[in-house]
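Asker: The following comprises the amino acid sequence and a computationally predicted model.
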Amino acid sequence: MPKRPINAANDQDKDERYRAPALDKGLDILELLSEQPGGLTRAEIVKAMGRGPSEVYRMLERLVARDYVSRSPEGDRYALTMKLFILAHRHPPVRRLVARALPLMDAFASEAGQSCHLVVPEGGAALVVAHASCPGNWEFGIRIGAHIELLTTSSGHILLAFLDEQAQSELAMRWEGTKQAEARDKLEPVLEAYRQAGHRVGPSQQMRAIEDISVPILSPDGYAIAVLTCPYIQRLDDKQADIDQTLVLLKDVAAKLSLS
């Protein structure tokens, strides 16, 4: 009788020794749904996996609770959310982007006399990942790590205007049947104007007496991977660029960070 190679035997022993059935079930569901852009019903998942309905149901409920899987408003269809995509792309790309962006943001802040911050999409919101302060005594800033709304901020509007089709579809699924979906639909003419202009300049939707300037950082396909926003403050000492000059400076930073 032929003997198994030692390495093969050891690998199989390790596979058996470190089995985690619950984890395996969860990963099986994620892998199954990754091949189904339209999602699957629970019955279809049970049939495809060859497992009992109750164990699949429990695992689906945990995946929904942790936001790896979304359930349709009717409750009968499950699909992957963007969370796995976000986890896969969050740290190394964001770190590289921040490392590239910070020197340019600091130079912008010094030349314009204004602060600025860098925002990336995260699920149904946006995340502030970098901030540059102007050299003077006065500035308006937002803390790194802050989550901000997509529908009620300048950065959020630019992200919405320039998101790729898959991200738009995932967001529509996330917001389906909610007030956010209605607000997003009403906002479309405004977003189209931002697409045409390539930026947003307008009153802050969060603070009075601040003009937000937001420009997208684009992928080679022309979709937003991040947004730069300058909360422009009109100071009385005149030691700053005017708002048009500031827009030009911010666009220059975004162009250098965009992927060609």
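Answerer: Received the coordinates, thanks.

Asker: make it CA atoms for all contacts and neighbour counts henceforth
Answerer: Will do.

Asker: Now for residue 226: which residues touch it?
Answerer: 118-121, 159, 216-218 (CA atoms under 8 Å, 6 or more residues apart in numbering).

Asker: Mind giving me the ChimeraX select for the residues you listed, buried ones only?
Answerer: Applying 16 or more other CA atoms under 10 Å to the contacts of residue 226, the buried members can be selected in ChimeraX as follows:
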select :118,119,120,121,159,216,217,218
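
Asker: ok but residue 130 is inside a strand, no?
Answerer: Yes - under DSSP: H, G, I helix; E, B strand; the rest coil, residue 130 sits within a strand.

Asker: Cross-check the contact I'm expecting between it and residue 118.
Answerer: Yes - in terms of CA atoms under 8 Å, residue 130 counts as a neighbour of residue 118; the distance is 5.1 Å.

Asker: Presented hereafter is structure B, for comparison with structure A:
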Amino acid sequence: MLMATLDKTPDSVSSVLKVFGILQVLGEEQAIGVTELSQRVLMSKSTVYRFLQTMKTLGYVKQEGENDKYALTMKLFELGSKALQHVDLIRIADVQMRELSTLTRETLHLGAFEEDSIIYIHKIDSPYSLRMHSRIGRRNPLYSTAIGKVLLAWLDEREVRDILAAVDFRKFTANTLESVDQLIPVLAQVRERGYAEDGQEMEEGLLCIAVPVFDHFGTVVAGLSISWPMMRYDESKQAEYVAMLHSAARVISQQLGYADYPF
């Protein structure tokens, strides 16, 4: 079946299929030699050896002692664990986000780190026709979003600067921060009061408030936010909105194993 599939695919796709074929067999064996592995995946020994050396360099495969057998490292487990963490986070957060949606009738987002950006991993839309147009999987800058500020606020300043070192601070609106030096004092304020705002920094007429979600290590793994068109935002209720977000984020954090939510 594997060889029939490979015969009909472009070289780049064929290489990916070969890699996953090798990984699948490695996952079934504690350790295996090149000869047996090549027979199992129906490839030449030289091809299998070449792929194994690349995977070894990347840290996904190790060579067992002096017997020339190969085995998987824990790196794939680590990668899979990160994916499972997001699955658990989304499942847990969904309950709280739906309750917030009922209370506020506004758009709710859950966002996480994606390299030097945020990525929306869950969303519940407002029932209003005038609402924030975003989608799950979309990336946005860390420096100009409420979720991004929350994700950065509990990191050391050096980490923040490293993450944003190659980021071009694009000016989306007149309110957008223009440099990491402008951002650092804002992050200190976010950490002190426990929430962040995007005051029309990404889009004119749109305001967002976000709070942190902590995992069992006490690390901020996500930001939970509410977004409003400015015409529907009631500033006199801001403390109430923040309290609702904190209440939801506290429950999510507790279910992720963090009992000492600070707000």
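Answerer: Perfect, I can see it now. Owing to the predicted nature of the structure, the values given are computational and were not obtained by experimental measurement.

Asker: where does the TM-score land?
Answerer: Between these two chains, after superposing, the TM-score reads 0.63 (TM-score structural alignment, normalised by the length of the first structure); 197 aligned residues with a CA RMSD of 3.6 Å.

Asker: Please identify the residue in the first structure that aligns with residue 186 of the second structure.
Answerer: Aligning on TM-score structural alignment places residue 186 of the second structure opposite residue 190 in the first structure.

Asker: And the helices in the second structure?
Answerer: Under the criterion DSSP state H, the second structure contains helices at 2-7, 11-28, 34-41, 45-58, 75-104, 146-153, 157-163, 180-193, 238-255.

Asker: Which of those sits closest to residue 126 of the second structure?
Answerer: Using CA to CA as the measure, helix 75-104 is the one of the helices of the second structure that comes nearest residue 126 of the second structure, at 7.2 Å.

Asker: Now that closest one: buried residues?
Answerer: Of the residues in helix 75-104 of the second structure, 86, 89-90, 92-94, 96-98, 100-101 count as buried by neighbour count, 16+ other CA under 10 Å.

Asker: for the nearest residue to residue 35 of the second structure once chain neighbours are set aside, what are its contacts?
Answerer: Nearest-residue entry for residue 35 of the second structure: residue 45, 6.2 Å, with adjacent residues in sequence omitted and distances by CA to CA, 6 or more residues apart in numbering. If you count contacts by CA under 8 Å, 6+ apart, residue 45 of the second structure has them with 34-35, 38.

Asker: From residue 239 of the second structure, how far off is the closest residue in space to residue 127 of the second structure that isn't next to it in sequence?
Answerer: In space, and not counting its chain neighbours, residue 127 of the second structure is closest to residue 105: 6.4 Å by CA to CA, 6+ apart. Taking CA to CA, to the nearest Å as the measure, residue 105 of the second structure falls 17 Å from residue 239 of the second structure.

Asker: Among the two, which residue is more densely surrounded?
Answerer: residue 105 (17 against 10; other CA atoms under 10 Å).

Asker: my read: the more buried one touches residue 130, true?
Answerer: No - using CA under 8 Å, residue 105 of the second structure is not in contact with residue 130; the gap is 11.6 Å.

Asker: Are there residues contacting both of these two? Which ones?
Answerer: With contacts taken as CA under 8 Å, 6+ apart, residue 105 of the second structure and residue 130 have no neighbour in common.

Asker: re the thing from before, what's the closest of the helices of the second structure to residue 207 of the second structure?
Answerer: Closest among the helices of the second structure, using CA to CA: helix 146-153, at 8.9 Å.

Asker: residues touching the aligned partner of residue 157 of the first structure in the second structure, list them.
Answerer: Using TM-score structural alignment, the equivalent of residue 157 of the first structure in the second structure is residue 149. With contact taken as CA under 8 Å, 6+ apart, residue 149 of the second structure is in contact with 142-143, 187, 190, 196.

Asker: Including distance to residue 234 of the second structure, could the residues you listed go into a markdown table?
Answerer: Output for the contacts of residue 149 of the second structure, formatted as a markdown table (distance: CA to CA, whole Å):
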| residue | distance to residue 234 of the second structure |
| --- | --- |
| 142 | 25 |
| 143 | 24 |
| 187 | 24 |
| 190 | 21 |
| 196 | 17 |
